[in-house]
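>>> after the sequence you'll find the predicted model.
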Amino acid sequence: MKPLILFTTVLFCSPLYAAQLELPQGAGSRTWQTEELLKQAQTITVKDDVSYKRDMTYRAVPVAVLLPGIKADDHLQAVALDGFAAEMGAAPLLNRQGAQAWVAVEDPSQPWPPLADGKPSAGPFYLVWTNPQAGHISPEQWPYQMASIKRLAPVAERFPALRPDPKLAANDPVNKGFALFQKNCLACHRLNGAGDAQVGPDLNLPYNPTEYFAAGYLKRYIRDPQGLRHWPQAKMPAFAPTVLPDGELDQLVAYLKHMAKRKQPM
């Protein structure tokens, strides 16, 4: 008689908190689990949340405590699950006064509301700010569905095709506009095919918006995209004067107009 062999079925269950967030730390990085972050989170209220358009309450951890070994002059990039890639200096993220950055953590047992009908929530991780007006924080500095924050070389080093004419003075409005482009536009758009974002169209190829928007309308579009081109699925946020003052908007447009003459081969 053949021996009786008993087969035991082992069930492997996914952990309750499966989401992961990779953050830079010292010379390397650390991957955080949802459960780990929730254990050290505190309750905060965010006024007029950029993504939800209303006051929101979150369980969140100050970004400053999650970035040991990161220096104020480091350059960071927050990457979302949909390809949104926000470029930002480390200094604002390390700030513990004024405008303060937080990693909001979605508790699977208490999920956040969807961003819109048929859409997911801003979780599992969302970079939010308290008192953002104190630091002129741009809507592009609120990446939701965040997967990682990486420490990288500055944008101008990684993507030479974005650079203005090197003959321009450092304080030229075009160079100031380049800095504003990195802060406000590069999270969604590429230019001359350069950049890491995968959300919006290229802003120089085949045509630059300064080439097809009538005078004044580009600025109106940046101020209120839905007011000029209504599109329910549009993702571009409005840039109010409190975030992008008129003088800075002029500099941003000056950079775009300048780059229209510096197109790279497709």
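Yes, it's here.
>>> only C-alpha atoms for contact and neighbour calcs from this point on.
Noted.
>>> which secondary structure elements does the host helix or strand of L38 sit against?
Counting by DSSP states H and E, the element that carries L38 is helix 34-39. Packing contacts for helix 34-39, counted by 3 or more Cα pairs under 8 Å, 6 or more residues apart in numbering; DSSP states H and E, involve strand 56-62, strand 100-105.
>>> and the angle for the shortest one with strand 56-62?
Spelled out, that is strand 100-105. 110 degrees (axes from the mean of the first three to the mean of the last three Cα atoms, to 10 degrees).
>>> what's the first helix or strand after strand 100-105?
Past strand 100-105, the next helix or strand by DSSP H and E is strand 125-130.
>>> show me what that following strand is packed up against.
Against strand 125-130 (3+ Cα pairs under 8 Å, 6+ apart) you get strand 42-46, strand 100-105, strand 146-152.
>>> distance to Y217 added to those, as a markdown table?
Formatted as a markdown table, those follow (distance: least, Cα to Cα, whole Å):
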| stretch | distance to Y217 |
| --- | --- |
| strand 42-46 | 32 |
| strand 100-105 | 33 |
| strand 146-152 | 32 |
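>>> among the ones you listed, which is the most enclosed?
strand 100-105 (a mean of 25; mean count of other Cα atoms under 10 Å).
>>> between it and strand 125-130, what angle do the directions make?
Strand 100-105 runs at 150 degrees relative to strand 125-130, counting by the same axes, to 10 degrees.
>>> who does strand 100-105 touch, helix- and strand-wise?
With contacts defined as 3+ Cα pairs under 8 Å, 6+ apart, strand 100-105 has these neighbours: helix 34-39, strand 56-62, helix 90-94, strand 125-130.
>>> hmm, try it at 10 Å
helix 34-39, strand 42-46, strand 56-62, helix 90-94, strand 125-130 (3 or more Cα pairs under 10 Å, 6 or more residues apart in numbering; DSSP states H and E).
>>> comparison target, given below:
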Amino acid sequence: MPDYAEITYRVADHVATVTLHRPEARNGYTVRMADELADAFARADADEDVRVAVLTGEGSDFCVGADLSQGGFDFDETGPGAHWQEPAGRVSKQVFAMNKPVIAAIRGAAIGGGITITLSADYRLAATDARFGFVFTRRGIYPEGASAWFLPRLVGLGRAMDWMISGRVFDAEEAQAAGLVHRLHEPERLLDAAYELAADLVANTAPVSVAVTRQLLYRMSGVDSPAPVHEVDSRLIASIPTNPDAVEGVLSFLQKRPPTFTQRVNDDLPDFLPWR
């Protein structure tokens, strides 16, 4: 386990908790935080003991955005052909690629990179005191974290245009009404609610099925025709007779007992998936 300076990482009950940990700076986002987050999510994805990851922030704010007081970002100065990647995207891309669901638990301010890093999570739970803002145009800069791809898929192009063009800050109720946030909770209940959701996923879902379903939605929901999706679906459904988790899922339902799924994400993902 590496020593993290700006986040914390722990695993308990098959849940990895990744916490932004710069409360003295309201969890201001830095390059080091970005790289530590990307490392932590890659670690969680590779660990078979981890079934779900919860992303949260220490203190009363999730993240107020980039903390440029730390000297700015590590811009690559080798020219336009360089392959430098901005820090928010380092995290959102890692979460996008994961085979484990990610629950973001957001309270207080989630501004700029503090919201874009959560857009590739599977769930965003927010406290009633949460505030959101894609404030880039008000700083003369540009959206990052691949947010121009993720946000319209979550809330529609019209709402994404409103929030991103205006750069205005909006409250938790507006975020929930638009579909950015799944559920609202009182601040003192937020993390408990995230762990309750994680526990339900751990107890009642099959890890390989979750991994395949998560990536089907992300990788194939935007294709131009249902035909290629149906091709993948057909191969997946055809594999059911030799799939022990499918047998267990049906038996546990018929026998009215909790399922015990045995397939492992690292070993048992179908080889024919087009994104593998």
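On my side now, so go ahead. Because the structure is predicted, anything quoted here is derived from the model rather than measured.
>>> overlay them and tell me the TM-score.
Aligned and superposed, the two chains score 0.22 in TM-score terms (TM-score structural alignment, normalised by the length of the first structure); 106 aligned residues with a Cα RMSD of 6.4 Å.
>>> which one of the helices and strands packed on strand 100-105 of the first structure is the most hemmed in?
Stretch with highest mean neighbour count among those: strand 125-130 (a mean of 23; mean count of other Cα under 10 Å).
>>> what helix or strand is the residue nearest to S29 of the first structure when sequence neighbours are not counted on?
Closest residue in space to S29 of the first structure, ignoring its immediate chain neighbours: L23 at 5.5 Å, by Cα to Cα, 6 or more residues apart in numbering. L23 of the first structure is part of strand 20-25, with elements assigned from DSSP H and E.
>>> and that strand with strand 125-130, angle?
60 degrees.
>>> with distance to Q33 of the first structure added, can I get the helices and strands packed on helix 34-39 of the first structure in JSON lines?
Shown next, in JSON lines, are these (distance: least, Cα to Cα, whole Å):
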{"stretch": "strand 56-62", "distance to Q33 of the first structure": "13"}
{"stretch": "strand 100-105", "distance to Q33 of the first structure": "10"}
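>>> what is the neighbour count of A160 of the second structure?
20 (other Cα atoms under 10 Å).
>>> ok, now which ones touch the closest residue to it other than its chain neighbours?
Once flanking residues are discounted, A160 of the second structure sits nearest to P152: 5.4 Å by Cα to Cα, 6+ apart. Applying Cα atoms under 10 Å, 6 or more residues apart in numbering, we find P152 of the second structure in contact with 158-161, 180.
>>> what about P152 of the second structure, distance to L55 of the second structure?
Distance check for P152 of the second structure against L55 of the second structure: by Cα to Cα, to the nearest Å, it reads 22 Å.
>>> which helix or strand contains the spatially closest residue to L151 of the second structure that is not a sequence neighbour?
Nearest in space to L151 of the second structure, with sequence neighbours left out and distances taken as Cα to Cα, 6+ apart, is A160 at 6.1 Å. Per DSSP H and E, A160 of the second structure falls inside helix 157-166.
>>> list the buried residues of that helix.
Buried residues in helix 157-166 of the second structure, counted by 16 or more other Cα atoms under 10 Å: 160, 163-164.
>>> who are the packing partners of it?
The contact analysis (3+ Cα pairs under 10 Å, 6+ apart) places helix 157-166 of the second structure against strand 131-133, helix 147-155.
>>> reformat the helices and strands packed on strand 100-105 of the first structure as JSON lines; add distance to F181 of the first structure.
JSON lines is the format used below for these (distance: least, Cα to Cα, whole Å):
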{"stretch": "helix 34-39", "distance to F181 of the first structure": "32"}
{"stretch": "strand 42-46", "distance to F181 of the first structure": "26"}
{"stretch": "strand 56-62", "distance to F181 of the first structure": "26"}
{"stretch": "helix 90-94", "distance to F181 of the first structure": "17"}
{"stretch": "strand 125-130", "distance to F181 of the first structure": "20"}
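>>> for these, which one sits closest to K257 of the first structure?
helix 90-94 (28.8 Å; Cα to Cα).
>>> which residue packs closest to A104 of the first structure, ignoring adjacent ones?
A60 (4.1 Å).
>>> and that neighbour, how far from A254 of the first structure?
Taking Cα to Cα, one finds A60 of the first structure at 38 Å from A254 of the first structure.
>>> where do the helices of the second structure begin and end?
31-46, 87-96, 113-116, 147-155, 157-166, 172-178, 190-204, 207-220, 227-238, 244-254, 265-268 (DSSP state H).
>>> highest average neighbour count across those helices?
Taking mean count of other Cα under 10 Å, helix 113-116 is the most buried of those, at a mean of 26.
>>> who does that one touch, helix- and strand-wise?
helix 87-96, strand 102-106, strand 131-133, helix 147-155.
>>> quick check: A42 of the second structure touching V95?
Yes: using Cα atoms under 10 Å, A42 of the second structure is in contact with V95, at 8.2 Å.
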